[in-house]
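In: Whatever this is, show me its structure:
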Amino acid sequence: MMSCIVIAQEQGAPPDDQSIARARRLMRKIDKDRNGTFEKTENARTWKRYQRLDADGDDCLTVQELGSDRTAYLQTGGRRSLDVVYKTVGNRDLLLDLYYPTEMSPSDRCPVIVYTHGGGWAAGSKQGAARGSFARVFLDLVGHGFAVASVDYRLCKPDSGVAMRDCVIDCKDAVRYLAKHSDSLGLDAGKFFVMGDSAGGQIAQMLLLSPSESLAGDPELASTPFQLVAGVSWYGPCDFERMDLFNHDDRPDFRDRFEPRILGTSGGTDAAEAKRELLENKLQRYREISPVNYLAGDSPPLLMIQGDKDTTIPVKHAYYMKERAEAVSASVQIMIIRNAGHNWRMVDAEIDPSREAIEDRTVQFFVDHR
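Out: A predicted model of the protein is given here:
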């Protein structure tokens, strides 16, 4: 069930077997005419994402070219275990990537940071750990002796029946898997941490604050307890019941855009009945996936970093979480970034503190709680 540990690819090296296997899975998704290659004419938007890999400039990508993508994984120079199957749902394997500290002996047991990617619960992948600020944070943490586990989970696609709670359940099962196999994986089961951004920030908060036995998924993993030490949420929401927290400019015509992803209704002849049944339990569903409801005096420390001009996940969430934490004496720190929109986009002026300061604060928070 567990992938073997391999040495990280060096820049310019030919794709290894795991990179080719990933490229084949990707090809099955994007090769609409099923001819074994992906042409620019098949989907212009998808082509833009991968055109840098077109080494021979023929407007056509092969599996070998897709497998050469060095941005898909963290280039740590250390050991890594890619595409580990942590559970299977239906006929789909759910995967995680595990990166080890750059200096680690076979007998070591290292702390691990579980990364849950963003994407509105409907997009994104574990490869997000290897991009932008996330790569810089995780490479720094690997250098500090942490392992990093980047997790894929089911996504809330139309008519899939997948709801936000399923995203949380999958990520909880990933943590349960890591805890269950901590000895063979070389992980310290007493030093698990979590980090996520946007939707992944909400998932990270849920993993950190909700009881380990709640939201059970795979029966083979359900009995495995885990304890998280601390966590970081970048621009993640904390409460779905308080929809006013999502209304950044207090518009009177504000609408709830999350209902389909929270309820997870699917199509088919029974869709109307299924939705009616879900609506009867709507409030329960909203409360269940709101991390703020799990705050307690003994909750593990949480750092929330949010932009003051974020219109996707307004800064109100950080202030509200801090307010609720103080009421129950929970450990929640907030860092507010001025002039920052979602994903630390600059709004009107340079963000302050800088992106580098955000990365440094994130790394130091984990180091301080190790």
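
In: drop to CA atoms for contacts and neighbour counts, all remaining ones
Out: OK.

In: quick one, helices of the protein?
Out: Taking DSSP state H to define them, one finds helices in the chain at 17-30, 44-50, 63-67, 132-143, 164-180, 182-185, 199-209, 259-263, 271-280, 282-288, 316-328, 355-368.

In: Turn the ones you listed into TSV, columns for mean neighbour count and distance to Asn247.
Out: Shown next, in TSV, are the helices of the chain (neighbours: other CA atoms under 10 Å; distance: least, CA to CA, whole Å):
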stretch	mean neighbour count	distance to Asn247
helix 17-30	16	36
helix 44-50	13	31
helix 63-67	21	41
helix 132-143	19	27
helix 164-180	25	20
helix 182-185	15	42
helix 199-209	29	17
helix 259-263	20	15
helix 271-280	14	22
helix 282-288	17	17
helix 316-328	18	9
helix 355-368	16	25
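
In: Nearest to Leu302 among those would be which one?
Out: Nearest of those to Leu302, taken as CA to CA: helix 199-209 at 7.7 Å.

In: returning to what we had before: any idea which of the helices of the chain gets closest to Gly118?
Out: Among the helices of the chain, the nearest to Gly118 by CA to CA is helix 199-209 (4.4 Å).

In: Can you tell me which helices and strands that closest one packs against?
Out: If contacts are counted by 3 or more CA pairs under 8 Å, 6 or more residues apart in numbering; DSSP states H and E, helix 199-209 sits against strand 110-116, helix 164-180, strand 187-197, strand 228-234.

In: here's the other one to compare against:
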Amino acid sequence: MTQQTVIAATDGPARRVPNPPPFPAYQTPGTPDIVSEHSVVHRELSYAIAVGFRRLAMDIWLPRTAVDTLVPVVVWIHGGAFQLGDRRELPPTYAPESVFRLLNAAGIACATVDYRHALEAPFPAQLHDLKAAVRYLREHAELLGLDAHRIGAWGESAGGHLAALLGLTGGREDLEGGLGVQRQSSSVSAVVDFYGVSSLTLIPPMVATGDFLSPALLAAVPDGMPLEPGPMLVGGSSDPALLDAASPLGYVTAEAPPFLLIHGDSDGLVPLSQSELLADALAEADVPHELITIEGGDHAFFFAEAQVPAILDTAVAFFQKEWS
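Out: Below is the predicted model of the structure:
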């Protein structure tokens, strides 16, 4: 029943005025657009709306399957050193929209998600955002035709780091955050991590300003803020405790879902040793996992571009196997 407020008029009887509805914390899915023989897409869905921040959006790519078939869904998490990137962009070594379309062709939905960058909000804001995205998908699973029990995470670079964190913290109530949909689980049942960081304290310096960032890109960085992705992610600090708290390595437990790690052996930004550290921790915890090394591959699989289609197929096949 709509609540009403009584307003007394100075020269007549009181009149009743309905109270406005509360401002929503997220947007309900509408009607998708048909984009190919394999895909329909819900674009620009606001999965979390928070006071003082831009709306956080996702696009949901759905396979064009029978309406009575519930399909699994993978959350795609873009890279960009926690500083750049967009849910619609893939690395230049990948064909445009390839990840989304390949998943749909395999009968798997894909939710490609924006999250707050490091200067918008320090960690754990990024993890809170992604957990809100997973809760949103579970809340609307029936409406979207999704299987709420088969949700995975797949990310590259910074997105791989965040996908790993998402997979490793499904049972951590202290890391849920309060955004968007509540009272749903944020756990995922399978993770693909492409060349992500596993320990922000053990990685060598990643950014050489003159090599990678132009003055125009640096114009909005506050004076004194370090450009290293790790310290920037935790608010500009080099405190090992803060860096460890933002690193997947410290969250590995025996309850973790299966992992697929893929990393180039010539990665000049995130060394292969980062994935090896995580693989070792998963092995110690007896978590099913596989580490695939790409010979000659640099970050984003540069210098191994011919292998990228097969690499993406391997990731899609991993999800299919886990959910078969």
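
In: Could you export the helices of the first structure to CSV, including columns for distance to Arg80 of the first structure?
Out: Listed next are the helices of the first structure as CSV, based on distance: least, CA to CA, whole Å:
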stretch, distance to Arg80 of the first structure
helix 17-30, 11
helix 44-50, 24
helix 63-67, 17
helix 132-143, 11
helix 164-180, 14
helix 182-185, 11
helix 199-209, 22
helix 259-263, 33
helix 271-280, 42
helix 282-288, 35
helix 316-328, 34
helix 355-368, 20
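
In: how about these, which one is nearest Gly119 of the first structure?
Out: helix 199-209 (6.1 Å).

In: Next, format the helices and strands packed on helix 199-209 of the first structure as CSV and append distance to Leu263 of the first structure.
Out: Shown next, in CSV, are these (distance: least, CA to CA, whole Å):
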stretch, distance to Leu263 of the first structure
strand 110-116, 21
helix 164-180, 8
strand 187-197, 22
strand 228-234, 23
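
In: And the ones you listed: which comes nearest Lys87 of the first structure?
Out: Of all those, helix 164-180 comes closest under CA to CA, at 7.6 Å.

In: For the corresponding residue of the first structure for Leu144 of the second structure, give me its contacts.
Out: Using TM-score structural alignment, the equivalent of Leu144 of the second structure in the first structure is Leu185. Taking CA atoms under 8 Å, 6 or more residues apart in numbering, we find Leu185 of the first structure in contact with Leu178.

In: now Tyr94 of the second structure
Out: Residues in contact with Tyr94 of the second structure, defined by CA under 8 Å, 6+ apart, are 305, 308-309.

In: Tell me which of the helices of the first structure approaches Pro219 of the first structure most closely.
Out: Comparing the helices of the first structure by their distance to Pro219 of the first structure (CA to CA), the top pick is helix 164-180, with 9.7 Å.

In: And that closest one, what does it pack against?
Out: With contacts defined as 3+ CA pairs under 8 Å, 6+ apart, helix 164-180 of the first structure has these neighbours: strand 79-89, helix 199-209, helix 259-263.

In: Let's see that with 7 Å instead.
Out: Here helix 164-180 of the first structure touches no other helix or strand, going by 3 or more CA pairs under 7 Å, 6 or more residues apart in numbering; DSSP states H and E.

In: mean deviation of that helix from the second structure?
Out: When the second structure is superposed, helix 164-180 of the first structure averages 1.4 Å from its matched positions, counting by mean CA distance after the TM-score superposition for the first structure.

In: Name the residues that touch that helix?
Out: Identification of contacts with helix 164-180 of the first structure by CA atoms under 7 Å, 6 or more residues apart in numbering yields 86, 121, 151, 153-156, 189, 203, 207, 215-218, 221, 224-226, 261-262, 289.

In: Could you check how many residues crowd around the spatially closest residue to Val35 of the second structure that is not a sequence neighbour?
Out: With CA to CA, 6 or more residues apart in numbering as the criterion, Val35 of the second structure has its nearest non-adjacent residue at 6.9 Å, and that residue is Val41. When neighbours are defined as other CA atoms under 10 Å, Val41 of the second structure has 21 of them.

In: Could you do the one 3 residues further on as well?
Out: Counted with other CA under 10 Å, the neighbours of Glu44 of the second structure add up to 16.
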